[in-house]
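> Okay, predicted coordinates and the sequence, questions at the end:
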Amino acid sequence: DYYIELTRAIKKELPELHIHGFSPEEVLYGAIRSRCTIREYLTGLKEAGVGTLPGTSAEVLDQKVRDLISPGRITKDQWVEVVTTAHELGIRTTSTIMYGHVESPRHVAAHLGLLRDIQKQTGGFTEFVPLGFVHSEAPMYGKSLVENVRPGATGAEVMK
């Protein structure tokens, strides 16, 4: 697989380099393309030298919101499976939320609750990174593909 071979080649040339790479969506894609399980694929990445994974592609971990803002991409359940499997294998990850689009406070609270539950179960998150929605480059905003999408977070939301 390309990601595993790329990681192996980088570690061969730069063995001291910590590789923080491959989002849960990229891991899922690699496993599907390689016709193996997520656990097998993550094991291959770890053996090749991946140190940690970014917790990106989480967006908001509510499937109805995800279906609006990122249809056809990794599902909430798949994201959770990749991240918890990585943690079980000793691969730590970051965690994220993208806010300022169509989510409500209830969605944010549920997202944070799910991350808290995963952290209690695995202890595998290294940090939490809140990412404000950047509307200027997003087709769902610019092309009005999603109803009621906001142009990013308000100043008050950013400061919370």
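Thanks, I have it. Every value quoted in this text rests on a predicted model; they were computed, and no experiment measured them.
> use CA for all of it now, contacts and neighbours both
OK.
> sec struct for Met98, please.
In three-state terms, and counting by DSSP: H, G, I helix; E, B strand; the rest coil, Met98 is strand.
> ok, the nearest residue to Ile38 once chain neighbours are set aside to Lys64 distance?
With sequence-adjacent residues excluded and distances taken as Cα to Cα, 6 or more residues apart in numbering, Ile38 is closest to Ala31, at 5.6 Å. Using Cα to Cα, to the nearest Å, Ala31 is found at 25 Å from Lys64.
> of the two, who's got more company?
Ala31 (18 against 14; other Cα atoms under 10 Å).
> Could you say which helix or strand holds the more buried one?
Per DSSP states H and E, Ala31 falls inside helix 24-34.
> Next up, the contacts around Ala48.
Residues near Ala48 by Cα atoms under 8 Å, 6 or more residues apart in numbering: Ile4, Glu5, Thr7, Arg8, Lys11.
> please redo it, this time with the cut-off set to 6 Å
Thr7, Arg8 (Cα atoms under 6 Å, 6 or more residues apart in numbering).
> Next one: Leu114 from Glu88, what distance?
From Leu114 to Glu88 the distance is 17 Å (Cα to Cα).
> take a look at this one as well, against the first:
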Amino acid sequence: MADYESSRFRNLSGYQLKIWNVLLFLIPTLGISYILSLYSYFSILIYREQYIGLFLALILTSIYLAVPARSNEKNKKNAPWYDLLLACLGLTVGLYIAIYYPEILTSFGIITLERLLLSVTAIVLILEALRRLFGWILTGIVIFVIAYGLLLHISQVLYKVRGHHLDNY
């Protein structure tokens, strides 16, 4: 049995533990229902991306509830207010994708302030969750790949490649 004093996860209690247990129960349950295509028995059309958005919501929420920002954090019993805020933001971003994906699909090229803010929030939340679970090395590699894609238009003369400038969007 893992010792909670040396574990990287919080030893949650109360309502946070109940929410975390429900989230951890829903993740494989939704995965199994997607694999078995249970929604097709009810004549409901659900896109794959809606499931992915729902998984993103559940996983980000469970990570921010259970994994502290620093390994030497004093309060290992309950999540602090900022982790609860990040968990709510993760739930919001994932549920937005799950609920509004058919609308996103029909107006894919239209960039609104709402979509821009939610996408930047999702990227930051995913990077922070990656840092909490795997450390700075993998997070740095992902940031480098994102920056490379965004800044490729600057070095296209050197490498003879075609980049995408942000003004095109």
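Here it is on my side, so go on. A quick note: this is a predicted structure, and the numbers were derived from the prediction, not measured.
> TM-score of the superposition?
TM-score for the superposed chains, counting by TM-score structural alignment, normalised by the length of structure 1: 0.25, backed by 68 aligned residues with a Cα RMSD of 5.2 Å.
> before we move on, the earlier item: wait, isn't the residue nearest to Ile38 of structure 1 in contact with Tyr41?
Yes: the criterion here is Cα atoms under 6 Å, and Ala31 of structure 1 meets it with Tyr41 at 5.4 Å.
> ok, now how distant is the residue nearest to Ile38 of structure 1 from Pro105 of structure 1?
34 Å.
> same thing with Val65 of structure 1?
According to Cα to Cα, Val65 of structure 1 stands 12 Å off from Pro105 of structure 1.
> Those two - which one has more neighbours?
Set Val65 of structure 1 next to Pro105 and count neighbours by other Cα under 10 Å: Val65 wins out with 18 against 9.
> Can you give me the buried ones in the host helix or strand of that one?
Taking DSSP H and E as the definition, Val65 of structure 1 sits inside helix 63-69. By 16 or more other Cα atoms under 10 Å, the buried positions in helix 63-69 of structure 1 come out as Val65, Arg66, Ile69.
> Out of those residues, flag the one nearest to Trp79 of structure 1.
Arg66 (11.5 Å; Cα to Cα).
> which ones are touching the closest one?
Listed by Cα under 6 Å, 6+ apart, Arg66 of structure 1 has no contact partners.
> what about it, distance to Thr93 of structure 1?
The spacing between Arg66 of structure 1 and Thr93 of structure 1, counted by Cα to Cα, is 21 Å.
> before we move on, the earlier item: make TSV out of the buried residues of helix 63-69 of structure 1 and add distance to Glu25 of structure 1.
Below are the buried residues of helix 63-69 of structure 1 laid out as TSV (distance: Cα to Cα, whole Å):
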residue	distance to Glu25 of structure 1
Val65	17
Arg66	13
Ile69	15
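> just curious, which of these is nearest to Val129 of structure 1?
Nearest to Val129 of structure 1 among the buried residues of helix 63-69 of structure 1, counting by Cα to Cα, is Arg66 at 18.2 Å.
> Helices of structure 1, start to end?
With DSSP state H as the criterion, structure 1 has helices at 2-13, 24-34, 38-48, 63-69, 76-88, 105-122, 139-142, 155-159.
> how about these in TSV, adding distance to Tyr99 of structure 1?
Output for the helices of structure 1, formatted as TSV (distance: least, Cα to Cα, whole Å):
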stretch	distance to Tyr99 of structure 1
helix 2-13	29
helix 24-34	19
helix 38-48	28
helix 63-69	11
helix 76-88	16
helix 105-122	8
helix 139-142	14
helix 155-159	9
